[in-house]
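[1] I need the structure of the sequence given here:
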Amino acid sequence: MAEVSRVIAPDLPGFGFSAVPGVDSYDYTFAGLADTVEAFLDRIGVRKFFVYLHDFGAPVGYHLATRHPERILGLIVQNGNAHEEGLGAPWNSARAFWADPSPGGRGPGGRGRADHLFRLRQQAHVAQGRRGHLHRR
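    Coordinates of the predicted model:
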């Protein structure tokens, strides 16, 4: 891909070699991570782009693609769920939220259950002083 295009591969906050903002100062949700990537792309002047979606970052890319479809030249998806059959038992709380997105179906703080679970997991990861990718169990 690098032979025909410019490849930009930023680490998401709290992942890889990036900084690990405290959970009180950063929105560790897929939408929050997409906000950061979008701001980064805007800052470096990227207006139209292909999005490579992989594993845990796939929902971040889906947020980018659905926010501004006119900017997306294409999606390259590897190991990123986009269908219900691809979601196993760890997604049961997210499914419950999708079935009932009302305030009563949301987790603490008014966030969706899936975002809340991700936030709790990221908090535990940061509290243990670990960096790098979170792995599904």
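
[2] going forward, measure contacts between C-alpha atoms and count neighbours the same way
    Fine.

[3] Give me the buried positions along whichever strand or helix holds L120.
    Counting by DSSP states H and E, the element that carries L120 is helix 113-127. Buried positions in helix 113-127, judged by neighbour count with 16 or more other CA atoms under 10 Å: R113, A114, D115, H116, L117, R119, Q122, Q123, H125, V126.

[4] could you dump those residues to a markdown table with distance to D42?
    Shown next, in a markdown table, are the buried residues of helix 113-127 (distance: CA to CA, whole Å):
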| residue | distance to D42 |
| --- | --- |
| R113 | 30 |
| A114 | 27 |
| D115 | 25 |
| H116 | 27 |
| L117 | 29 |
| R119 | 25 |
| Q122 | 26 |
| Q123 | 28 |
| H125 | 29 |
| V126 | 28 |
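
[5] how about this one, so we can line them up?
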Amino acid sequence: MSSDELEYIEIVEYDIIDDTVEVGSGCEWRGTGSEPQWDNPKSTKAYDHIIRHHGAKLKPSNLQGRASSKNQDQGQWLNDQDWLTLEKLISKYYGNYTIKFNRPIGRVYHTDGSVTENVIYALIGRNPDGTIKYSYPIVKPK
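    Next up, the predicted model:
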């Protein structure tokens, strides 16, 4: 990760669930099977939820339908590389993080059918083995 990336990204909030074991890219793999391909945004082992529900290639109708059926806003990434950056940036501990990019990273589909473009915040949750449980853009932290 370049120093330029670190200049426009900051961890706004975090909740570390277990700080006794480091996990994620660059750490010893503690999960089952082979280690995920951390540098591949198509790695379903590392990023499955993001790809299926919040990826840049999804059609707007998919996200709007999900927002309506779940009655919950749905964020969509503009660029798959941004979640790779986040995985490297956030602490290497099982937990939940709110990240602020100082540039647009996504859009949010709201339950009322409206869309907020150019959002700069994202939520990301790391599983105990370091893989990503969820990661999606949000309008602003709660």
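
[6] what's the TM-score for these two chains?
    Aligned and superposed, the two chains score 0.24 in TM-score terms (TM-score structural alignment, normalised by the length of the first structure); 61 aligned residues with a CA RMSD of 5.4 Å.

[7] re the thing from before, what packs against the helix holding L120 of the first structure?
    Packing partners of helix 113-127 of the first structure (3 or more CA pairs under 8 Å, 6 or more residues apart in numbering; DSSP states H and E): helix 92-99.

[8] What is the helix it packs on packed up against?
    Using 3+ CA pairs under 8 Å, 6+ apart, helix 92-99 of the first structure is in contact with helix 113-127.

[9] Return the angle between stretch directions for the helix it packs on and helix 92-99.
    140 degrees (axes from the mean of the first three to the mean of the last three CA atoms, to 10 degrees).

[10] The top strand by length along the second structure - contacts with which helices or strands?
    In the second structure, assigned by DSSP state E, the strand with the most residues is strand 9-18. Judged by 3+ CA pairs under 8 Å, 6+ apart, the packing partners of strand 9-18 of the second structure are strand 94-101.

[11] run the last query once more with 10 Å
    helix 80-89, strand 94-101, strand 121-126 (3 or more CA pairs under 10 Å, 6 or more residues apart in numbering; DSSP states H and E).

[12] Most tightly packed of these?
    strand 121-126 (a mean of 24; mean count of other CA atoms under 10 Å).

[13] helices and strands around that strand, which ones?
    strand 9-18, strand 74-77, helix 80-89, strand 94-101, strand 106-109, strand 132-138.

[14] need those in TSV with distance to A67 of the second structure, can you?
    Shown next, in TSV, are those (distance: least, CA to CA, whole Å):
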stretch	distance to A67 of the second structure
strand 9-18	24
strand 74-77	5
helix 80-89	21
strand 94-101	20
strand 106-109	7
strand 132-138	13
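
[15] Which of the ones you listed sits closest to R66 of the second structure?
    strand 74-77 (7.1 Å; CA to CA).

[16] which other helices and strands contact the closest one?
    helix 44-54, helix 60-70, strand 106-109, strand 115-119, strand 121-126, strand 132-138.

[17] does Y52 of the first structure count as helix, strand or coil?
    strand (DSSP: H, G, I helix; E, B strand; the rest coil).

[18] distance of it from D115 of the first structure?
    22 Å (CA to CA, to the nearest Å).

[19] In this structure D115 of the first structure contacts A94, no?
    Yes: with contact defined as CA atoms under 10 Å, D115 of the first structure reaches A94; the gap is 8.3 Å.

[20] Quick check: buried residues in the host helix or strand of A31 of the first structure?
    In this assignment (DSSP H and E), A31 of the first structure forms part of helix 30-43. Neighbour-count burial for helix 30-43 of the first structure, with 16+ other CA under 10 Å as criterion, is recorded at F30, A31, G32, L33, A34, D35, T36, V37, E38, L41.
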